[in-house]
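Q: Requesting a structural model of the entry that follows:
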Amino acid sequence: MATFPRIFVFLFLFFFSAALQFSQSLGANEGPYKELMSYGFPLGLLPTGVSSYTINRTSGVFSLHLGESCRVTLPPDNYLATYSPTITGKIVENRIAELQGISVRAFFKWWGITGIRSSGQDLVFEVGVVTAKYPSKNFDRSPDCEGRRSASS
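A: Next comes the predicted model:
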């Protein structure tokens, strides 16, 4: 059962990290990726193309807007992850909780990622009470959404 949570964590981290790197290269749209990194997370947890975001610095409640759903296939195991047009949650230093809008397909079923913790070296993805741990370096780059052209292309 430990393989199941690791798959979810890997997928979520890969997508989020990729999104942050892409945003940093965009200049005007780097806000959400810089925010993510300021809380101790790699930018590749988010896909490229975040159109807007809001964050309450007191409560940590955030909302990210992609404009449309996003689908990403994560190498090397080709796990499929989807991002809803809007992703919400609560972020504090090294912790994202109450996460909604990111799902990973594993064992022929879709699983919603509910939280992420960062130790700097590793990310721990939460799917309910089940967790999976992946190296943060796996999320150094933001993935492009399948079927959507990257702004850097």
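Q: make it CA atoms for all contacts and neighbour counts henceforth
A: Will do.
Q: what sits against Gly67?
A: 50-51, 85-86 (C-alpha atoms under 8 Å, 6 or more residues apart in numbering).
Q: Could you rerun that using 7 Å?
A: 51, 85 (C-alpha atoms under 7 Å, 6 or more residues apart in numbering).
Q: same check, this time on Ser136
A: Here Ser136 is in contact with 42, 120-123 (criterion: C-alpha under 7 Å, 6+ apart).
Q: just the buried members of these?
A: Listed as buried from those are 42, 122-123; burial here means 16 or more other C-alpha atoms under 10 Å.
Q: My guess is Ala97 contacts Ile113. True?
A: No: using C-alpha atoms under 7 Å, Ala97 is not in contact with Ile113, being 9.5 Å away.
Q: Now the second one, please; I'll put the structures next to each other:
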Amino acid sequence: MSSTVALPATSDCKAATVYDILQEFNLPIGLLPDCAVDCKLDRGKGKLEVHLKGSCHFSLQEPYELKYKSTVSGHISGNKLTNLKGVSVKFMFFWVNIVEVVRNGDDLQFSVGMTTASFPVDIFTVCPRGGCGVDCKDGKLRKIKAKSLVSSA
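A: Alright, predicted model coming up:
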């Protein structure tokens, strides 16, 4: 059962958490770590800004590692987060910014610009444990396998 959270045009997210907002826009809560301390949502512009307790780093199945800055922002609308800032993925030897997350049915497509990776949405039903900082040794979340990796050249 899905519920809609009614918020004013601009909200400081005290009545509803950022996780409620993600669900309202049909996105899983596991896109963000569990250490969000506050957020701001401008519904008119779709601008979302989330503040975490600190930066977080998670190891996923090789070759993926995720890193969150203490502030994550972007534009939210139905089934997608665009213009994303503050989240990067380590691919091969390089850290690249994730710029877009789009839900397409039961899959989430993560875009870093020229390349996208597709993951099952159900592996993002639980928030990664946050607040451990970039040097966290036990921040390993779980092994996640990409369904596909597509270059959009």
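Q: could you pull out the strands for the first structure?
A: Secondary structure of the first structure (DSSP state E): strands at 44-45, 52-55, 61-65, 70-74, 79-92, 95-106, 109-112, 115-118, 122-127, 130-135.
Q: Quick one: closest of those strands to Gly31 of the first structure.
A: strand 52-55 (8.1 Å; C-alpha to C-alpha).
Q: re the thing from before, who has more neighbours out of Ala97 and Ile113 of the first structure?
A: Per other C-alpha atoms under 10 Å, whichever of Ala97 of the first structure and Ile113 has more neighbours is Ile113, with 25 against 18.
Q: Alignment lookup: the more buried one to the second structure.
A: Aligned counterpart of Ile113 of the first structure in the second structure: Ile98 (TM-score structural alignment).
Q: separation between the residue nearest to that match when sequence neighbours are not counted and Val89 of the second structure?
A: Once flanking residues are discounted, Ile98 of the second structure sits nearest to Val112: 4.6 Å by C-alpha to C-alpha, 6 or more residues apart in numbering. Going from Val112 of the second structure to Val89 of the second structure by C-alpha to C-alpha, to the nearest Å gives 8 Å.
Q: now, of the strands of the first structure, which is deepest in the fold?
A: Highest mean neighbour count of those: strand 44-45, a mean of 30 (counted as mean count of other C-alpha atoms under 10 Å).
Q: ok now do the residue nearest to the spatial centre of the second structure, which residues does it touch?
A: Taking C-alpha atoms, centre = their mean, the centroid of the second structure lies closest to Leu31, which sits 3.2 Å from it. By C-alpha under 7 Å, 6+ apart, the residues touching Leu31 of the second structure are 124, 127.
Q: Now do the same for it: its match in the first structure.
A: Per TM-score structural alignment, Leu31 of the second structure is aligned with Leu45.
Q: Quick check: the gap between its match and Ile7 of the first structure.
A: Counting by C-alpha to C-alpha, the gap from Leu45 of the first structure to Ile7 of the first structure is 14 Å.
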